[in-house]
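Colleague: Sequence first, then the predicted structure:
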Amino acid sequence: MTTTTATGAAIDPGRTALLLMDFQPAALGAVPDPESVLARASEALGWARSHGTHVVFVRVALTEADAAAVPTRNKAFARVAAAGHLTEGTPATAVHESLELREHDLTVRKIRFSAFAGDTDLRAELRARDVDTLVLAGLSTSGVVLTTLRQAADEDYRLFVLADATADPDPEVHQVLMEKVFPRQADIVVTADLAALSTAGEPATRG
């Protein structure tokens, strides 16, 4: 994977949020080599913990009311709602157990593809924490990552995408997005780049 980080790019960890999106059983089961992408997500989480970076866990789950409100014209979510694949409270909607949640982490339950979709409080929480940079990782590249990146770019966030902590059921789609689409609005990096991109200074570890 060719990365596209701009020369001199740096991350201020204290004003950055790592978004770990849809690392749930259903999404993991749909991508090739889920163990590898999950391992890279865990590494990114370790970087965030050690540098005082805000951590946001995003998951998709529908309550009975949410499912009933999905219109039949919604081609993707009408099928999901009807099948009950992402029902709130089921194992399918839980964040993978290897990604440990802590007290100061944000958790977002969404009802569509984007991390900002529905009545989430993500915008307000990011503003309250003075976050201006997002590091995105998730499943899938053409789903939550694409839609969240587009919306976050329109809201003027600086964006990084972790190419190795992101995957898609279709590897060709993943490659096209990473190499031809995402670089227009984000820097494409791998997890191993994060330490070098972090600005110098003593880390402020969050509990």
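Modeller: It's in. All values derive from a computational prediction rather than experimental measurement.

Colleague: For the rest of this, base every contact and every neighbour count on C-alpha atoms.
Modeller: Fine.

Colleague: can you map out the helices along this protein?
Modeller: 25-28, 34-51, 64-69, 75-83, 122-128, 146-154, 171-176, 194-197 (DSSP state H).

Colleague: And the contacts of the strand ranked longest in the chain?
Modeller: Assignment by DSSP state E gives strand 158-167 as the longest strand of the chain. Defining contact as CA atoms under 8 Å, 6 or more residues apart in numbering, one finds that strand 158-167 is touched by 1, 31-32, 37-41, 132-141, 145, 149, 152-153, 174, 178, 185-191.

Colleague: now the helices of the chain as TSV including mean neighbour count?
Modeller: Shown next, in TSV, are the helices of the chain (neighbours: other CA atoms under 10 Å):
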stretch	mean neighbour count
helix 25-28	18
helix 34-51	20
helix 64-69	13
helix 75-83	15
helix 122-128	13
helix 146-154	17
helix 171-176	14
helix 194-197	16
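
Colleague: for those, which one sits closest to D12?
Modeller: Closest approach to D12 among the helices of the chain is made by helix 194-197 (8.5 Å; CA to CA).

Colleague: Tell me which other helices or strands that closest one touches.
Modeller: helix 34-51 (3 or more CA pairs under 8 Å, 6 or more residues apart in numbering; DSSP states H and E).

Colleague: mind checking how far the helix it packs on is from the chain centre?
Modeller: Relative to its chain's centre, helix 34-51 lies at 12 Å (CA atoms, centre = their mean, to the nearest Å).

Colleague: Please apply the same query to stretch 66-81.
Modeller: The chain centroid and the centroid of stretch 66-81 are separated by 22 Å under CA atoms, centre = their mean.

Colleague: Over to stretch 109-116?
Modeller: Mean-position distance between stretch 109-116 and its chain equals 10 Å (CA atoms, centre = their mean).

Colleague: Also stretch 152-161?
Modeller: 12 Å.

Colleague: List the buried residues for it?
Modeller: Buried residues in stretch 152-161, counting neighbours by 16 or more other CA atoms under 10 Å, are found at A152, Y157, R158, L159, F160, V161.

Colleague: Excluding sequence neighbours, find me the nearest residue to A41.
Modeller: A165 (5.1 Å; CA to CA, 6 or more residues apart in numbering).

Colleague: Next, work out how far apart the one you found and D187 are.
Modeller: 14 Å (CA to CA, to the nearest Å).

Colleague: More neighbours: which of these two?
Modeller: Using other CA atoms under 10 Å, the more surrounded residue of A165 and D187 is A165, with 25 against 20.

Colleague: Included below, for side-by-side comparison, is a second structure:
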Amino acid sequence: MTSTVPHLDPTRTALLLMDFQPAVLAAVSDPEGALSQAHAALSWARSNDVQVVHVRVAFTPEDFAAIPTLNKAFAPVAENGYLSDGSPEAALHESFEVLERDISVRKTRISAFAGSTDVRGPLREQGVDTLVLAGLSTGGVVLTTLRQAADDDFRLYVLKDATSDPDPEVHRVLTEKVFPHQAHVIETAELPTLTKTA
């Protein structure tokens, strides 16, 4: 119920659009739906002067070399040179326009906070204490970023319909049973009704 969800102060809020890349979109159960809602969230952010953060996973040759063989998730990625920085599969989806004031983050692990660019510093400098999360996949970057951001004392909102997972049941369990313990789980259409106006 939106009546129990705190209002958003645009001056203290950032929208994180995470891993909307061709390779990741191809793996989830509802890529078009999540992509459409991510664009709706982006339109909301642009209209309310909310800081936008684009997050993507991509690796340089040095990054690949630094991945240990014991890393179950990323050792095969390194071995195959997958998601190489500059490759089509690692690019941000072509439908997103990145503006000069946007923050762009390239990461080398699952969390949006695990990368060569520290996103927390710039956000804290701007007084941002609230994050709105949209991304792929629900059980990957959204889960991992939510856990870390909660430990960093950010107020969190998850856009249920702007996330997706290869397994719809994983998406359901996380958004209905797990995320609500640390975040407000909402639909993208609720953003305007929750936005605090000056």
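Modeller: That came through, no problem. These numbers come from a predicted model, not from an experiment.

Colleague: on that earlier part again, ok, so of the buried residues of stretch 152-161 of structure 1, who is nearest A92 of structure 1?
Modeller: Using CA to CA, the buried residues of stretch 152-161 of structure 1 come closest to A92 of structure 1 at V161, 24.7 Å.

Colleague: picking up where we left off before, P13 of structure 1 is nearest to which of the helices of structure 1?
Modeller: helix 34-51 (6.0 Å).

Colleague: So what touches that closest one?
Modeller: With CA under 8 Å, 6+ apart, helix 34-51 of structure 1 has contacts from 13-14, 18, 20, 23, 28, 54-55, 98-99, 137, 164-167, 191, 194-195, 203-206.

Colleague: now it against strand 158-167, angle please.
Modeller: Inter-element angle recorded for helix 34-51 of structure 1 and strand 158-167: 140 degrees (by axes from the mean of the first three to the mean of the last three CA atoms, to 10 degrees).

Colleague: Need the residue in structure 1 that's farthest from the chain's center.
Modeller: T72 (26.9 Å; CA atoms, centre = their mean).

Colleague: From E79 of structure 2, how far off is the aligned partner of that residue in structure 2?
Modeller: Matched across to structure 2, T72 of structure 1 falls on T69, judged by TM-score structural alignment. Using CA to CA, T69 of structure 2 is found at 9 Å from E79 of structure 2.

Colleague: and if you look at D49 of structure 2?
Modeller: 41 Å.

Colleague: Kindly report the same for P168 of structure 2.
Modeller: Distance from P168 of structure 2 to E79 of structure 2, by CA to CA: 29 Å.

Colleague: go on, T145 of structure 2?
Modeller: For T145 of structure 2, the distance to E79 of structure 2 equals 25 Å [CA to CA].

Colleague: ok, and the closest non-adjacent residue to the residue farthest from the centre of structure 1?
Modeller: Once flanking residues are discounted, T72 of structure 1 sits nearest to A78: 5.3 Å by CA to CA, 6+ apart.

Colleague: Please look at that neighbour and A69 and confirm they touch.
Modeller: No - using CA atoms under 8 Å, A78 of structure 1 is not in contact with A69; the gap is 9.3 Å.

Colleague: tally of neighbours for the equivalent of G29 of structure 1 over in structure 2?
Modeller: Using TM-score structural alignment, the partner of G29 of structure 1 in structure 2 is A26. By the criterion of other CA under 10 Å, A26 of structure 2 has 14 neighbours.

Colleague: same question, L136 of structure 1
Modeller: 27.

Colleague: my guess is F179 of structure 2 meets V185, correct?
Modeller: Yes - counting by CA under 8 Å, F179 of structure 2 does reach V185; the two are 7.0 Å apart.

Colleague: Which one of the two is surrounded by more residues?
Modeller: Each of F179 of structure 2 and V185 has its neighbours counted (other CA under 10 Å); V185 has more, 23 against 20.

Colleague: right, and the more buried one touches L174 too?
Modeller: No - using CA under 8 Å, V185 of structure 2 makes no contact with L174, being 10.0 Å away.

Colleague: Need the buried residues of stretch 152-161 of structure 1 in CSV (columns: distance to A124 of structure 1).
Modeller: Putting the buried residues of stretch 152-161 of structure 1 into CSV (distance: CA to CA, whole Å) gives the following:
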residue, distance to A124 of structure 1
A152, 13
Y157, 14
R158, 17
L159, 18
F160, 20
V161, 22
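
Colleague: Return the member of those nearest to I111 of structure 1.
Modeller: Using CA to CA, those come closest to I111 of structure 1 at A152, 17.2 Å.

Colleague: Tell me the residue in structure 2 aligned with that closest one.
Modeller: For A152 of structure 1, the aligned position in structure 2 is A149, judged by TM-score structural alignment.

Colleague: if you skip the residues just before and after it, what's nearest to its match?
Modeller: Here the residue nearest A149 of structure 2, using CA to CA, 6+ apart, is L156, at 7.8 Å.

Colleague: From V5 of structure 2, how far out is the one you found?
Modeller: From L156 of structure 2 over to V5 of structure 2 the distance is 11 Å, taken as CA to CA.

Colleague: Repeat that for P76 of structure 2.
Modeller: Applying CA to CA to P76 of structure 2 and V5 of structure 2 gives a distance of 41 Å.

Colleague: again, but for K160 of structure 2
Modeller: Look at K160 of structure 2 and V5 of structure 2: by CA to CA, they are 14 Å apart.
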